[in-house]
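Trainee: mind looking at a prediction? Sequence and model below.
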Amino acid sequence: MFLKRITLLQNNIPSYSQYPFSIPSIKSMDEIILKKNVTFFVGDNGSGKTTLLEAIAEKCGFNTAGGGRNNSYEVHASVSSLGEFIRLSWMPKVTNGFFLRAESFYHFASHLDEVDDTGFRDYGGVSLHEQSHGESFLSLFLNRFKGEAIFLLDEPEAALSPQRQLSFMRIIRDLTQNEQAQFIIATHSPILLGFPDATILNFDKGEISEIGYEDTDHYQITKYFLQHRERFLAEIFSDEG
């Protein structure tokens, strides 16, 4: 594990009423101590998890639209609004890694088509645009993710079927066990959140706090739906709902 601590530089913040400090979880943040090689960020939409992940990517020198340190291309509104207000503490520091943004992955694939002169060696030997969305994600994970590195992933499940999410979990395990890679993943997937011995940080309730897997909304709602599907649907479709 390489990244040990994320600290909010509170004395540098000009106003807590402006974005991103208007987000309760970011406003209340002091420091986050990372304890495991795999850390998940969870929370409702707009809770701040992607905002913080993007800021970490900027401080790592990764393209905040998606990519590593050597991927230079521009996508509208890809600059982090939080990056200059956090400090990362490393032991030791690594420069290798990747930031995956599911929402802008198409632009990253187009960037590779323009600049790659190695026959897409690091991406399975085929343009990512010539693979299905799920195949292109797995090609990235299998071929580009290697060595001592930190990988920051924003909703990687967006392109992965449940079966491929399980395959991705095996990739995470192999990389963290054999090559000491570190992952920070923002996700809504109850499957990925089940990765053994990971830390789950919840961004809901106006703070960032550690939470157990079975205590997450992702687990509880999914479990209730699977066990009581007809009752659940009757409740949300009722005229009073």
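Mentor: Sure, I can see it. Here the structure is a predicted model, which is why all the values come from computation and not from measurement.
Trainee: C-alpha from now on. contacts and neighbour counts both.
Mentor: Will do.
Trainee: list the contacts for residue 166?
Mentor: Residues near residue 166 by CA atoms under 8 Å, 6 or more residues apart in numbering: 191-192.
Trainee: does it count as helix, strand or coil?
Mentor: helix (DSSP: H, G, I helix; E, B strand; the rest coil).
Trainee: that one and residue 33: what is the separation?
Mentor: 27 Å (CA to CA, to the nearest Å).
Trainee: so the closest residue in space to residue 53 that isn't next to it in sequence is in which element?
Mentor: Among residues not flanking residue 53 along the chain, residue 152 sits closest, at 6.9 Å (CA to CA, 6 or more residues apart in numbering). Assessed by DSSP states H and E, residue 152 sits inside strand 150-154.
Trainee: which element is residue 189 on?
Mentor: Residue-wise, residue 189 maps onto no helix or strand under DSSP H and E.
Trainee: same deal with residue 29?
Mentor: Using DSSP H and E, residue 29 sits in no helix or strand.
Trainee: equivalent analysis for residue 230, please.
Mentor: Counting by DSSP H and E, residue 230 is found in helix 229-237.
Trainee: that helix: how far from the chain's middle?
Mentor: 31 Å (CA atoms, centre = their mean, to the nearest Å).
Trainee: likewise for stretch 185-203?
Mentor: Worked out by CA atoms, centre = their mean, stretch 185-203 lies 10 Å from the chain centre.
Trainee: then stretch 132-152?
Mentor: 13 Å.
Trainee: need the residues that contact that stretch.
Mentor: With CA under 8 Å, 6+ apart, stretch 132-152 has contacts from 2-3, 53, 57, 94-100, 121-124, 128-129, 156, 159-161, 164, 168, 171, 175, 179-185.
Trainee: which parts of the protein are helices?
Mentor: Per DSSP state H, the chain has helices spanning 24-27, 49-60, 105-115, 133-139, 162-178, 217-227, 229-237. These are given in chain order.
Trainee: and these, which is most packed in?
Mentor: Comparing the helices of the chain by mean neighbour count (mean count of other CA atoms under 10 Å), helix 49-60 ranks first with a mean of 23.
Trainee: what about versus this one:
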Amino acid sequence: MPMVMDLRHPLILLTGENGSGKSTLLWSIYYALREEAIDGYVCRVEGKPEIPKIFLFDAEQHNPRMHPELLNSPQMKEFVQMASHGQVMLSMFRETFPSLPEGTVLLLDEPEMALSQSNQRRVLKMMMELCDQKKFRIICATHSPVFIEDPQTYVINLDNYINRNVLPGDMGVEGSSTIQ
């Protein structure tokens, strides 16, 4: 996926169809910032940035219930056992992420998965506050219209960068139904 894009904005949303490379790009950024090569494909052009912490959070793979090291207090650990997945995600934005050091790079893969629209708005506001108040840099892969349509967000649509080998019609998403 050769591309050059501007990643200087404090809050960047990556959007695109399934398979467009949002998660791949997040992981590539993660490895590049840690100065790790992935089969020789990650290349750093500029000098090493001063980053106190790089945190990659994949909502699909990293259920906070399975990662007690993300929880700051015994009360949080107890709360997580009784709360819904959406409530746990909100608590990550309220409690865990704000406790990370100033200047953290936070890479988020579809954090909206377990959230209602109103809670997606809350999370977007919290992401903006982390950028403003703690100088976080957040890159978020998302399908959320709530995130994407907010006029304050900087959106990169990866559909503009990919070479499609499979047409949408081949996947049954356009035209007649593929269900018989």
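Mentor: It's in. This one's a predicted model, so the numbers in the text were calculated from it and none came from an experiment.
Trainee: read off where the strand holding residue 152 of the first structure ends up in the second structure.
Mentor: The alignment of strand 150-154 of the first structure onto the second structure (TM-score structural alignment) covers residues 105-109.
Trainee: now residue 14 of the second structure: how far from residue 64 of the second structure?
Mentor: 23 Å.
Trainee: cool, and residue 77 of the second structure?
Mentor: To residue 64 of the second structure, residue 77 of the second structure is 9 Å away according to CA to CA.
Trainee: which residues are in contact with both of those two?
Mentor: residue 71.
Trainee: show me what residue 41 of the first structure aligns to in the second structure.
Mentor: So, by TM-score structural alignment, residue 41 of the first structure is matched to residue 14.
Trainee: okay, now that match: neighbour count?
Mentor: By other CA atoms under 10 Å, 25 other residues sit near residue 14 of the second structure.
Trainee: can you tell me how far it is from residue 143 of the second structure?
Mentor: 8 Å.
Trainee: do the same with residue 122 of the second structure
Mentor: In terms of CA to CA, residue 122 of the second structure sits 16 Å off from residue 143 of the second structure.
Trainee: over to residue 109 of the second structure?
Mentor: 10 Å.
Trainee: what about these two, which has more around it?
Mentor: residue 109 (25 against 19).
Trainee: run a quick check on the more buried one versus residue 61, I expect a contact.
Mentor: No. Distance between residue 109 of the second structure and residue 61: 9.4 Å, which falls outside the contact criterion (CA atoms under 8 Å).
Trainee: re the thing from before, average gap between the strand holding residue 152 of the first structure and the second structure?
Mentor: Strand 150-154 of the first structure differs from its equivalent in the second structure by a mean of 0.6 Å after superposition (mean CA distance after the TM-score superposition for the first structure).
Trainee: residues contacting the spatially most central residue of the second structure?
Mentor: Centroid check for the second structure by CA atoms, centre = their mean gives residue 108 as the closest residue, at 2.1 Å. With contacts defined as CA under 8 Å, 6+ apart, the neighbours of residue 108 of the second structure are 26, 56-59, 138-141.
Trainee: ok, now residue 28 of the first structure?
Mentor: Residue 28 of the first structure neighbours (CA under 8 Å, 6+ apart): 206-208.
Trainee: quickly note the distance from it to residue 7 of the first structure.
Mentor: Between residue 28 of the first structure and residue 7 of the first structure the computed distance is 12 Å (CA to CA).
Trainee: kindly report the same for residue 230 of the first structure.
Mentor: In terms of CA to CA, residue 230 of the first structure sits 46 Å off from residue 7 of the first structure.
Trainee: over to stretch 31-40 of the second structure now: how far is its first residue from its last?
Mentor: So stretch 31-40 of the second structure: terminal residues 11 Å apart, CA to CA.
Trainee: just the buried positions in it, please.
Mentor: Buried residues in stretch 31-40 of the second structure, defined by neighbour count with 16 or more other CA atoms under 10 Å: 31-33, 36.
Trainee: wait, doesn't residue 9 of the second structure sit right on residue 154?
Mentor: Yes. Residue 9 of the second structure lies in contact with residue 154 (CA under 8 Å); the separation is 7.2 Å.
Trainee: more neighbours, these two?
Mentor: Neighbour totals were compared for residue 9 of the second structure and residue 154, and residue 154 leads with 18 against 14 (other CA under 10 Å).
Trainee: in CSV: the contacts of residue 108 of the second structure, plus distance to residue 88 of the second structure.
Mentor: Shown next, in CSV, are the contacts of residue 108 of the second structure (distance: CA to CA, whole Å):
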residue, distance to residue 88 of the second structure
26, 22
56, 17
57, 13
58, 14
59, 11
138, 20
139, 20
140, 18
141, 19
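Trainee: farthest-separated two in those?
Mentor: By the measure CA to CA, 59 and 138 form the most distant pair in those, at 14.7 Å.
Trainee: neighbour count: these two, which is higher?
Mentor: residue 138 (24 against 17).
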